[in-house]
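A.B. asks: For reference, the sequence and a predicted model appear below.
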Amino acid sequence: MAKNNLLYEEYLENDEVTILNQLDSSANGLTNLEAQKKLLINGRNVLKAHKISWVIILFRQFKSPFIYLLIGAALLAFFLKELIDGFMILGFILINSILGFFQEFRSEQALKMLKKITTSNARVLRDNAEILIPVDQLVPGDIIKLQPGDIVPADVHLIESNNLQVNESILTGESEPSLKSAKPLSSDKVPIHKASNILFSSTVVTSGQGSGIVFATGAQTYIGSIAKLTVETHPESNFEKGMGKFSTFVLKLVGFTLSLVIIINLLLKGGTTNIGDLIIFSIALATAVIPEALPLVITFSLSRGAIKLAKHKVVVKRLSAIEDLGSIQVLCADKTGTITENKLEVSEIFGEKDNVITHANMAISQKSIHKDPFDIAFESALEKQSLTIKSWTIGHEIPFDPDRKRNSVLALYDNKNLLIVRGAAESILHHLKNNPDDKLTSWILNQEKQGKRVIVIAHRFLKDSDEYTKNKEEKDLVLTGAISLIDPLKKSAPEAIKKAQKLGIAFKIITGDSPVVAGSIGFQVGLVKDRTDVITAEKFFTLDIIDQKKAAANYNIFARFSPHEKYELINILKEEFEVGYLGEGINDAPALKSANVALVVHGASDIARESADIILLNKSLRVIVDGIQEGREVFANTTKYVKITLASNFGNFYAVAIISLLIDYLPMLPIQILLINLLSDFPLIAVATDSVDIEDIKNPETYNLREFIVIATLIGMVSTLFDFIYFATFSKISPSVLHTNWFIGSILTELLLVYSLRTKFVFYKSKAPSLTIFILTIAAILVTVIIPFTTIGQNIFKFTQPTANQLLTVFSIALLYFVSTEITKNLYYKFRKNVKAIQILI
């Protein structure tokens, strides 16, 4: 991977004087005049949201090669003066666009657009005086001061820090605060979680105080570089790719065949050919072949899917994402906030539980305005155990120090001076009066292997005359106990991941957290059998591109990945798979934007939500898996329509085209061809409501143009054969009898084909069709049979009344056609299954 040139790296090794000189500032801060000049050059300290207007959403509904094809078909229909069919096609386009527009527009309005990430005001040193200014007025070179509760308003190099801790989970995914120091680092190439002298915009100060020099604002900040990736990345969805390929195929095939028909007609018939009628007939034939109801079928299917998901509190921003969801082969997630709760919780306690929890709570700093995640976890454990602490007061305390890795308090408790020390194991154990036993050491090692953070608590009693100093923390301490803490799994996570795997989806965790923690989470949810089966970004990006692709496919746990590195990994995975990404924090935004389907949970950062296609309001991973299943059902019904229309339309298309070469009149009038299209399409639209066989949703699928072509060819050949049978049966009587009975037979065969190709099984072994399909099929058959007996049918469409024997013959041939398509279909799927089995054995 080509490393990104990150601005913060330029300041890691520099001291205060060097940085002030770099930024044309001084220890007294900028003057107001200097600040104004810098503001003109650098711009305001804001991130610009990528706003989506209703106009963009509307035009997005027409951004499809298939829509362009349909518009062309409508124009051709108007050219033929077939206004009914022309308006019908435009009606399909309009209904499709309106449904898609309102679904997506409503979703956009249901979400808040990207908000200001910075706080409203910042304490800044200007003209050697501390003042409050709006954060959007900050410029590089400003010196700002920070205290607990502040949201860091820009990227800042620390020049002073006092027990400063910052929550960077929004960037790194780590639940525990990062310790910060003003000391220059020894290298200018460190990841963000090790940049201890840098404060990043949008992180939160949890304890301590500090001041620093602003070196980046707005789009130049680290978070600004993430936001930039989300705006610049515009991936083509699987749905768009599939429709593009299909539209191109249909257009080329129709164009080639019609050109061939016209040329052969002219060569065979010469001067007897009416060129005008031939062209009009060819155009009508082309219009009939185009499956103009496809966008409507897709939109109905997607809308039904969106409504179902909405009942589970899921907001679908991009309608086609539902179908893309069904094609996901790899689902990636950042563990924090998606697999875990993003909060610390007491896991296990070593020692006498009540006493350990009591001392842990008594050691909470009284000076800190905002409690850190450890304190919150200890208070929660105290409440769960229904404990109350006797009257006590803190006389003195020594706050947490990054170097000492502990804090202590001197409490007046039960009329005694009780010194309580709390911190990392290595900072406490060697100060104990008695050496720790093997049980404690073994317990700590076991907890750390599971990715848990361990806090050790010790105490001693002081005399009234004893002076409370740091030295008192370092001798004669008595062990109280130890507490391990975890960021707990969401209850729905393991079950959801297992169900995803059953659906043939590879699940991967990509996190900024440590390999130990990431491996432990992966082990708990069943993604790895060995907690060490983890690859870090540092190791991954030292591999060559071929090995990177192998590692991306083979590993399920990726640790210490920055936002840019997540983005790179998703792009590598996309070369081989359809990828979904589930995230929450700002650090997920680029990966979300790059993924084929972007999903975020409720409470996600504004940038992450802005990048998402689908938003889960109830934070249940189970909903994602249900959504994947819903997407596969939409996909299955869409492909049903494509197969049915291609097979029937092309079968009829070739038969009519070939027969036109054999007779001196048109085998079917243009208006009759368009009426066939109209009557057969309405029941087909109901395919969107059809039930789906379990076999069709077991594995992720993509648009397989080859399978469409094979099915269309095989069934199309059967359709062509039976069209010839209709022609041979009725052409001897008269042209009008042929037109009428072939019209009835064409619609009957296409409607029966729905019940054959809606399943890969024998028709009676599949799930029953939806009631809507059945009702519309009966209605279409009745209209088809009745219309030749009406005045409109005879005067406008040039039909003649069929006799009872003719109708019996038409229906009999249609039933034989259904049996033939069933045999052909089952032979094809049996052959394909055997071929796959042989390929697996090889």
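C.D. replies: Everything's here; your move. Residues are numbered from 1 along each chain as shown.

A.B. asks: going forward, measure contacts between C-alpha atoms and count neighbours the same way
C.D. replies: OK.

A.B. asks: State the helix or strand in which the nearest residue to G210 once chain neighbours are set aside lies.
C.D. replies: Spatial nearest neighbour of G210, chain neighbours left out: S161 (4.1 Å); criterion: C-alpha to C-alpha, 6 or more residues apart in numbering. Using DSSP states H and E, S161 sits in strand 155-167.

A.B. asks: and what of G603?
C.D. replies: Using DSSP H and E, no helix or strand contains G603.

A.B. asks: What count of nearby residues applies to the residue nearest to it when sequence neighbours are not counted?
C.D. replies: Nearest non-adjacent residue to G603, counting by C-alpha to C-alpha, 6+ apart: E584, 7.4 Å away. Applying other C-alpha atoms under 10 Å, we find 28 other residues in the vicinity of E584.

A.B. asks: can you check I52 too?
C.D. replies: Neighbours of I52 (other C-alpha under 10 Å): 11.

A.B. asks: surely N128 meets S26?
C.D. replies: No - look at N128 against S26 with C-alpha atoms under 8 Å: they stay out of range, at 9.4 Å.

A.B. asks: Alongside the first one, take a look at this:
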Amino acid sequence: MDENLLSSEPELEKQLETNIKQGLTTEQVELKKTQYGLNELPQGKMTPWYLIFLKTLIEPILLVLMGAAVISIVAPIISNGGHVEASEFIDAAVILSIVLIDAVLETVQTIKARKSMDALKSLSKPKAVVIRNDMQQEIDASELVPGDIVVLEAGKYIPAELRIVESNDLTIDEANLTGESLPVEKTHLPMKETTTILAEMKNIAFMSTFITSGRAIGVVIKTGENTEIGKIAKSINENEEESTPLERKLNSFTYWVSGLSFVLAILIFTTLFFSGSKDAWANYLMVAITLAIGVIPECLAAVVSITLSISTKKMVKQNVIIKKLQAVETLGNVNFICTDKTGTLTQNKMTVKKMIMDNKILESKEYAKEKNDNHMDLFLKALVLCNDSVTEGNERIGDPTELALVDYAEIIGYDEQDSRDVWTRIDEMPFDSERKMMTTVNNVNGVNTAFTKGAIDQLLQRCSKIMIDNVLRDITDEDKKVLLEMSNNLSKDALRVLAFAYHLNYDKLEDKDDLEHDLVFLGAVGMIDPVRETAVNAVQLAHDAGIEVVMITGDHAVTALAIAKELDLAHSEYEVMSSDTLNQLDDKQLLRVIEQIKVFARVNPEHKVRIVDALKQKGNITSMTGDGVNDAPSLSKADIGVAMGITGTDVAKQASDIILTDDNFETIIKGVNEGRNVYQKIKRAIAFVIGVNLANVLSIFILSVINSVSPLEATNILWMNLIVESIIALAMGMGANDPSLMKIKPIKGKNSLFKGLGFTLFKIILFTTIASIGAYYFGMMFMTQEELRVILRNQEYNGTWHQALRDSSIHVEDKIEIGDYGRTTMFVAITCAPCFYANTIKLSNWKADKKLDLIVNKPLWLASMLAICLNLIAIFIPGFNDKILNLTEVTKYNSTNWYLIPGAFAIALFPVIFMLILDGVVYATYHYKPDPWRRNRILAQELVELDIIKEKQKRKSKKKVNQ
């Protein structure tokens, strides 16, 4: 801040070329408009819908799928010598449809989130009262220029950055900018020393902050992007959007799958070429490419998008707006939540919590139940009459502390407007920062009575009497000592203490200056911006889920620590760091202590960014929550930014990934739960798809090497991948959430999508491969010698079907026909076995508890039954089964082979049976026969948890005693 702008009025007029009394002339305004432009915040670039759509199409996994679609067209053309039929385009059409569905879903979700965010805009204050050409007039705030003289009053937003030149009892709520919960007293006096801390610039009014009380005149010193809020908005717009952890993992996964499919294609083609007939190279190429495509999870992109889309719809009902689909999963992986205090953990509403009454500390709720005697009557009159705040419906104008007083009085039955109408104000002494008191004189039932409120230490110096238990007596030094000690105890708990007194001798006073002397002490209140009741529970849920919650606030350390203790966030001053200490630490020093600090107090916006950056450097997935302009840079910097929808500024919403429409910290934890379940569902789908695909490729590769011909056709594999697999994988994302996931600690640092999937993949690949190969050989048992001779058109042939498949002199087309029975039973196994075991692929926290909570996924059961029905239809529809899928014709079934299909179904049940048996053995061993090392670890963990419970109980008991 330029020192001249903080100094005297003549220097201010000279620098800004203005006249504080008369304002700017019309000519000066037009000239300055050309020089400075409009007083508007910089807007972020709005990406049009078609660019969002095109951007989704160039994501790695979709590019691979489009490449697979092209190959599925080119391969048949090569194998058929340039001839191609319309049916060859079916595979490409299905793959491209999946690509388009995914792109459309993500585009629609992004646009919907943008519309929802626009609907939440709340800080639109377009008018300002200015003095121009020596006349007062109202103009659009966007028309303001440096040098304009602006008239300010309570209940208005500051339209630009102003240097205050006249003020009367001016307080401004700067929580949106600085994070400080209490309004700041402002002055028009020049500042002797410059400061970089915004909250200490006492003669500057910042754009978009709110006037809670008083009146003032200010001169515009900065507009638009040059203001503090403008600088923040500009920095947000210049930030490059980072990809989410899920996007990075999916991209890495795509490269891995692409490389694997390429290697498999070369390996399979080489193996078939050298083990079979060289003349059939085109067929081998087709098989190799088909199997390579078979590894690629064509449905995965759609599974991810649909699963995320379903979750975003659920979260809208839970008051969460997701601006980007992948942000759901990121929220699930968060292990540090950095949150603003005011309005997020607290109610952003000062509330009377304690009373000093009759030389005792009382709970405000208990005092409200007491009998309304003369003492209470006078005290309540003091609350509402010595007060300038106004509440009417949803409109609340005034200082938050004064609003808290009338709110409390209203609970007991005193309405401030009715009271002021009955007991009219006839005189007053406004609040003064030197006196630290305010006095009003009201006509109470014909008697002019003075009511005074102020700092308790100042007020006690002016009191000669005290009212205790409804009895008036002289106040003693001992009384004052006890009252001050009580006040100090409340202050240690971060309560703001305000004392009240009265006297009846107004008419006898010779000098108004004597109005605040010879007072009768009535009592005092302790006020605080209380924590949300739901926030306490939410913090506990976060801790149970292994998530650290860090409070970052502009408030003083004492206030912040008191709130942190109530939330069970921090318990000692060693867990609190102020901005002064933070400024003294270099980046290396901060990294060493960053994870031990639970409260950061008195911070500026740049401090928040530094804190988030340090946590990210330590490998943490970090979320930042907030509502103010001061939160916007850190919201943008965090892995996941969460803005408040009700109290949040437009800048904060613009910088965030997620918006809470109820401003409730507990909603974030619901989002974490949803995010963890989304990630788990996606991992289940990946385990299922990759496991099944690799099992199919492995079984086909083994049988191809043994028999020198592929046991399945390309259409069989594509049916499996695009029909059966897709139906089941999509249904995996539609099931109910698993609450046990909120008991698992998030994995710190980078971790692959395959982390924790090794055992699941092993089971799927092993048992499915065995079942597939077994089903093939079971089917080939039905190949008779007579049928073999008919296919080979050789009545003298005495070899087995296996010898015929290995014979290089036999045409590939004949070998394919020979394998009809084996192909049919193997087709049943590979398409039906996944339908049976899809419901057993659980990645829930079964290690945490011996009790198993079975979660039934109804959509998955229905999808599995649908897939089995489709398989049956495919097997028995004439023409489709033999012409397209190359399965056994219906006419070939007879009394000797009628159990071919039932037998194949029985083999398809083997994988799920063996998986359940293996899971049961592992579960029983883990819980009932743990190894010595893990048994000792369990005992140690139980002791630690017991100590934590005892410590919490001790703190609660101590808190009750203090109360």
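C.D. replies: That came in fine, so what should we check first? Since we're looking at a predicted model, the values are computed, not measured.

A.B. asks: hmm, back to that, now the equivalent of the residue nearest to G603 of structure 1 over in structure 2: how far from D518 of structure 2?
C.D. replies: Mapped onto structure 2 by TM-score structural alignment, E584 of structure 1 lines up with D627. Using C-alpha to C-alpha, to the nearest Å, we find D627 of structure 2 at a distance of 46 Å from D518 of structure 2.

A.B. asks: Repeat that for S634 of structure 2.
C.D. replies: S634 of structure 2 is 53 Å from D518 of structure 2, by C-alpha to C-alpha.

A.B. asks: higher neighbour count, the two?
C.D. replies: S634 (29 against 17).

A.B. asks: Helix or strand for the more buried one, just tell me which one.
C.D. replies: Going by DSSP H and E, S634 of structure 2 is in helix 632-637.

A.B. asks: with structure 1 superposed, average distance for that helix?
C.D. replies: Compared with structure 1 after fitting, helix 632-637 of structure 2 deviates on average by 2.5 Å (mean C-alpha distance after the TM-score superposition for structure 1).

A.B. asks: Any idea which residue is closest to the centre of structure 1?
C.D. replies: Nearest residue to the geometric centre of structure 1 (C-alpha atoms, centre = their mean): A598, 1.9 Å.

A.B. asks: which SS class is the counterpart of that one in structure 2?
C.D. replies: Superposed on structure 2 with TM-score structural alignment, A598 of structure 1 falls opposite G641. With DSSP: H, G, I helix; E, B strand; the rest coil as the basis, the three-state label of G641 of structure 2 is strand.

A.B. asks: Kindly report the same for M467 of structure 2.
C.D. replies: strand.

A.B. asks: how much space between the nearest residue to it once chain neighbours are set aside and L484 of structure 2?
C.D. replies: Leaving aside its sequence neighbours, M467 of structure 2 sits nearest to L522 (C-alpha to C-alpha, 6+ apart; 5.8 Å). Distance, L522 of structure 2 to L484 of structure 2, by C-alpha to C-alpha: 14 Å.

A.B. asks: Looking at the two, which is more packed in?
C.D. replies: Per other C-alpha under 10 Å, whichever of L522 of structure 2 and L484 has more neighbours is L522, with 27 against 15.

A.B. asks: Surely that one is within a strand?
C.D. replies: Yes - the assignment for L522 of structure 2 is a strand, going by three-state DSSP.

A.B. asks: contacting residues for it?
C.D. replies: By C-alpha atoms under 8 Å, 6 or more residues apart in numbering, the residues touching L522 of structure 2 are 357, 375, 378-379, 466-467, 499-502.
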